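Novice: structure for the following, please:
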Amino acid sequence: MNKINVKKKQILQSKGNLHSQAYIVESGLLRSYTIDENGKEHIFMFGPEGWIVTDYAAADEPCDLYIDALEDSVVIQIEKNTELEIDHKKIVKRMRVLQRRVVMLMSASVIERYAHFISTYPTIAQRVPQYMIASYLGITPEALSAAKSQHLKHLK
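Specialist: So this is what the prediction gives:
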């Protein structure tokens, strides 16, 4: 276990690495993502304060995800092969969020996905560019703009 300071835009893990690690975010903001064969980024998750960000690749398999810092951050770096008691509630929360996200991507409207994003990550919308939110939701920036307008109308 190692506490490290990470600068904005610093890459902590690259796709294809054979040695993945887990990061507990003390302060700042991380993201995990992949880049497809056309060079398009697809954000898997954001990792704000208190979240764990990792790639669950098996020990002998290459990582599927990049992990980088969207803000200057302080993280606790954990070797994945290290036996460490991580807060069970954090793991369950992360699994629940990812499960809901998969279900949402399969069945929810764009407006429902955006509302879910806002409830899951209430502070992220002000911390990242809109194109990253669109990437996370699997939509275009134009569709995000329309979803935000509809979401605001429902709140009034």
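Novice: when you work out contacts or count neighbours from here on, use the C-alpha atoms and nothing else.
Specialist: Noted.
Novice: and the helix or strand harbouring residue 95, what does it pack onto?
Specialist: Residue 95 belongs to helix 88-107 when assigned by DSSP states H and E. For helix 88-107, the packing partners by 3 or more Cα pairs under 8 Å, 6 or more residues apart in numbering; DSSP states H and E come out as strand 52-54, helix 110-120.
Novice: same thing but 7 Å
Specialist: Judged by 3 or more Cα pairs under 7 Å, 6 or more residues apart in numbering; DSSP states H and E, helix 88-107 is in contact with no other helix or strand.
Novice: next, the angle from it to helix 110-120.
Specialist: 170 degrees (axes from the mean of the first three to the mean of the last three Cα atoms, to 10 degrees).
Novice: can you give the contact residues for helix 88-107?
Specialist: Contact with helix 88-107 is made by 51, 113, as judged by Cα atoms under 7 Å, 6 or more residues apart in numbering.
Novice: another sequence for comparison is provided below:
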Amino acid sequence: MYSALYNHINKFIDLSSEEQEILASLLKSFSFKKKAYLHEVGDICRANYFVVKGCLRLYFVDIKGAEQTTQFAIENWWISDLTSFIFQKPSDFYIQAAEQTEVIAIEHRHYDEMLAKIPKLEKYFRSIYQKLHQASQIRIKYLYSQTAEERYTNFNKLFPEFVQRVPQYMLASYLGFTPEFLSKIRAKK
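Specialist: Predicted coordinates for the structure are as follows:
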């Protein structure tokens, strides 16, 4: 049932069958329709989500009322409002399904128990959070050091299948420009 997650974890650490059983007892599976919200602004984020199938996005609404996507998660990626999740504070973000999505969730109320029962998962999540932080830093650097067209071209080279999956307005907000500008870039290609 949780084989996609176990396979992902085993790329970083080895989980025994007993540890997998313990972990399974602390997890929940959910399915979300396209455009469904897993989490909304003002709520406390109660789970960290591992995407088995589909695509989620983390976004906020800026002072002009425009949606600003800060993170996507596709198969084998984690997503959460980590600040809200870790500190149990009201969130400034939404988590929404960009397409029909299946996830495995570890709820906050089980997070510390999971780490206490399976200490080696600390290393796994540290690795995941480090990769997330690195990706976030690179994205910020690109937003300030590349033209919009360069950002699109580089993103398209790195994730060509992703560019086809995600709605244009979501991709544009992630890359820091308008959907209209994205249409102009695509028209040039």
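Novice: what comes up buried for the helix holding residue 95 of structure 1?
Specialist: For helix 88-107 of structure 1, a neighbour-count test (16 or more other Cα atoms under 10 Å) marks 94, 101, 104 as buried.
Novice: please apply the same query to stretch 180-187 of structure 2.
Specialist: For stretch 180-187 of structure 2, burial by neighbour count (16+ other Cα under 10 Å) applies to residue 182.
Novice: how many other residues sit next to residue 22 of structure 1?
Specialist: 21 (other Cα atoms under 10 Å).
Novice: my read: it touches residue 76, true?
Specialist: No. Using Cα atoms under 7 Å, residue 22 of structure 1 is not in contact with residue 76, being 8.2 Å away.
Novice: next, the buried residues of whatever helix or strand residue 84 of structure 2 lives in.
Specialist: Element membership for residue 84 of structure 2 (DSSP H and E) is helix 82-87. By 16+ other Cα under 10 Å, the buried positions in helix 82-87 of structure 2 come out as 84, 85, 86.
Novice: so which elements touch the helix or strand that it is followed by?
Specialist: Next helix or strand after helix 82-87 of structure 2 toward the C-terminus (DSSP H and E): strand 94-97. For strand 94-97 of structure 2, the packing partners by 3+ Cα pairs under 7 Å, 6+ apart come out as strand 37-39, strand 56-61.
Novice: run through who's touching the longest one.
Specialist: Applying Cα under 7 Å, 6+ apart, the external contacts of strand 56-61 of structure 2 come out as 67-74, 92-98.
Novice: with the first one instead?
Specialist: Identification of contacts with strand 37-39 of structure 2 by Cα under 7 Å, 6+ apart yields 45, 94, 95, 96, 97.
Novice: which one (most neighbours) among those?
Specialist: residue 45 leads the contacts of strand 37-39 of structure 2 on contacts (other Cα under 10 Å) with 28 neighbours.
Novice: thanks again, I'm all set now.
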